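*Asks:* here is my input; please provide its structure:
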Amino acid sequence: MPRFRFHVLNDTFYLQDEDGKDLPDTAAVEVHARHVLADVVADEIRQGRSSIHLAIMVEDPRGTRIANYRLVTTVTATQSPLAD
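*Replies:* Below is the predicted model of the structure:
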């Protein structure tokens, strides 16, 4: 099974994935990338960040970048739960 690496970056850090993850195909790569984004954004929110910009760069076993996943969100407080 091929080993993919998921490098995470935002506006303040770059985390290079030294270990990688064995996954069967690109569909599994996308699912894993989304889970990584969810975990990192949850940590960012817990740390009190309100403007979050994250990216994951995925490399195949040869070190070729095969995908980029990007997440941009803002956490705001409003009077109405559905307000802009």
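*Asks:* contacts, neighbours, all on C-alpha from now
*Replies:* Will do.
*Asks:* which ones are touching Leu54?
*Replies:* Contact analysis of Leu54 by CA atoms under 8 Å, 6 or more residues apart in numbering lists 8-11, 37, 41, 70-72.
*Asks:* ok, now how distant is it from Tyr69?
*Replies:* Per CA to CA, to the nearest Å, Leu54 is found 8 Å from Tyr69.
*Asks:* ditto for Arg62
*Replies:* From Arg62 over to Tyr69 the distance is 19 Å, taken as CA to CA.
*Asks:* now the other sequence, so there's something to compare against:
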Amino acid sequence: MCRYFFHLVNDSSSIPDKEGQELANREAACAVARRTAGELIAHEVGAGRDIVHLTIMIDDEAGARVANLKAVANVVVSENPLVP
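*Replies:* Just a heads-up that it's a prediction; the model follows:
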């Protein structure tokens, strides 16, 4: 098991992860980052934001960057229901 740290950067802030999470491997850490990104985007869109950008940087316990996850959501509401 290795401890992974998930540092969040969005349009308005940067939040370092000081606790981390013990996971089996890099793939498990990436799965956690994907779920977290989905939850954060759902929260922001649910709060009325139409554009959301976020990055989750994953570091291992030695401080090495093992992955970056970048996510973007762009909500477009059409006034014409016939236009996709």
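*Asks:* report the TM-score for the pair.
*Replies:* Counting by TM-score structural alignment, normalised by the length of structure 1, the TM-score of this superposition works out to 0.89. Behind it: 83 aligned residues with a CA RMSD of 1.5 Å.
*Asks:* circling back to that earlier point, Arg62 and Tyr69 of structure 1: which is more packed in?
*Replies:* Between Arg62 of structure 1 and Tyr69, Tyr69 has the larger neighbour count (other CA atoms under 10 Å), namely 15 against 9.
*Asks:* part of a strand, is Ala83 of structure 1?
*Replies:* No. Using DSSP: H, G, I helix; E, B strand; the rest coil, the assignment for Ala83 of structure 1 is coil, not a strand.
*Asks:* report how many residues lie close to it.
*Replies:* Ala83 of structure 1 has 8 neighbours, counted by other CA under 10 Å.
*Asks:* of the contacts of Leu54 of structure 1, which are still contacts in structure 2?
*Replies:* For the contacts of Leu54 of structure 1, the contacts that are reproduced in structure 2, applying both residues aligned by TM-score structural alignment, their matches' CA atoms under 8 Å, are 8-11, 37, 70-72.
*Asks:* quick check, nearest of the residues you listed to Thr78 of structure 1?
*Replies:* Ranking those by separation from Thr78 of structure 1, with CA to CA as the measure, puts Val72 on top at 19.1 Å.
*Asks:* surely that closest one is within a strand?
*Replies:* Yes. Counting by three-state DSSP, Val72 of structure 1 is located in a strand.
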